[in-house]
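Engineer: Sequence first, predicted model second:
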Amino acid sequence: MIHVLSNIGIVVLTFCLMECVTWLTHKYIMHGLLWILHDDHHNKTAHFFEKNDYFFVIFATISMCFYFVGTFVADFGFMFYIGIGITLYGFAYFMVHDILIHQRFKFFSRTNNFYFRALRKAHKMHHKHLGKEQGECFGMLYVPMKYFREAWRTKK
């Protein structure tokens, strides 16, 4: 039972740490070295797919490497559960960022949840900057308190 709980703990911890990884990657890699892939996310094109979508492939590949090593090298060791945590965060990212915020698929278009209003505002502030400099709100699930206050003031 302790082994199962520790594996669940690894998944949950990895999921939480992925918010930090996302923030750092978004700020220093997407808005830095690999801006060429992220640029079309801030400066929209008529295409459904963006070069920015390659980041999904990059993170999925990293997750698959953890699955592979955790399964075949370590006999379902802790690296397998790290892969699960990364995958779950990727799914959450897709649901929140691509579906809820950017409405790439028209699900949940009328949600009026307090947290989601704050999240959308923070993301809107991130996208007000069309270049790679002077960005803000680089995370995905973490929302600074000022956007919660604003969401509270503008509740519908």
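Structural biologist: That came in fine, so what should we check first?
Engineer: hey, let's count contacts and neighbours off CA atoms from now on
Structural biologist: Fine.
Engineer: Work out which residue lies at the spatial centre of the chain.
Structural biologist: The centre of the chain sits closest to residue 93, judged by C-alpha atoms, centre = their mean, with a distance of 3.8 Å.
Engineer: Alongside the first one, take a look at this:
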Amino acid sequence: MNALIIIVTFFAMEGVAWFTHKYIMHGLLWVWHRDHHKKEQPGYLEKNDLFFLIFAIPGISCLAAGILGAMPVFTCVGIGITLYGACYFFVHDLFIHQRIKVLRNSQNWYLKAIRRAHKMHHKHIGKEAGECFGMLWVPFKYFRIGPGDGK
């Protein structure tokens, strides 16, 4: 049962990430997210990185509540949230944006589709008219190989 709670929470986080990205990051808190689409300041960090801290709070809170004995289910939810956050970091920051140069030349069909979808998201530098707000779920059209993608 615990594993099921972790798995369900992990996959539910994709919906949370999509909703938050579309309606919060490209809405109310665009002022923080804008520099992720168009570099505004020199340096390694972006205002957008503040979202990492905000997204960590529910996971840490659930882990703490579970460990402190409030309800063991909270530990499982916290683990699911934290695993999704780790995946987000590896896929978004390391693989897609290459903050640390790893997996630069992956030919994996799924990873290439993720990269294509995210590239389309960043094609829009304004907060309106965006697409592909999720991270791990990729629309089928991005699995097709286009010109210059084949190898």
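Structural biologist: Looks like it came in fine. The shown structure was predicted, so the numbers you read here are calculated from the model rather than taken from an experiment.
Engineer: that older thread, structure 2: which residue goes with the residue nearest to the centre of structure 1?
Structural biologist: Matched to structure 2 by TM-score structural alignment, residue 93 of structure 1 sits across from residue 88.
Engineer: secondary structure element for that match?
Structural biologist: Element membership for residue 88 of structure 2 (DSSP states H and E) is helix 72-88.
Engineer: how far is that helix from where the chain is centred?
Structural biologist: Computed by C-alpha atoms, centre = their mean, to the nearest Å, the chain-centroid distance of helix 72-88 of structure 2 equals 14 Å.
Engineer: Could you do stretch 10-17 of structure 1 as well?
Structural biologist: From the chain centre to the centre of stretch 10-17 of structure 1 is a distance of 13 Å (C-alpha atoms, centre = their mean).
Engineer: What range does that stretch cover in structure 2?
Structural biologist: Stretch 10-17 of structure 1 maps onto residues 5-12 of structure 2, going by TM-score structural alignment.
Engineer: Same question for stretch 138-148 of structure 1.
Structural biologist: Under TM-score structural alignment, the match for stretch 138-148 of structure 1 is residues 133-143.
Engineer: Span of the matching stretch from start to end?
Structural biologist: By C-alpha to C-alpha, to the nearest Å, the extent of stretch 133-143 of structure 2 from end to end equals 16 Å.
Engineer: cool, stretch 23-30 of structure 2 as well?
Structural biologist: Stretch 23-30 of structure 2: ends 9 Å apart by C-alpha to C-alpha.
Engineer: now swap in stretch 117-131 of structure 2 and tell me
Structural biologist: First-to-last residue span, stretch 117-131 of structure 2, C-alpha to C-alpha: 8 Å.
Engineer: Then stretch 132-142 of structure 1?
Structural biologist: End-to-end span of stretch 132-142 of structure 1 (C-alpha to C-alpha): 21 Å.
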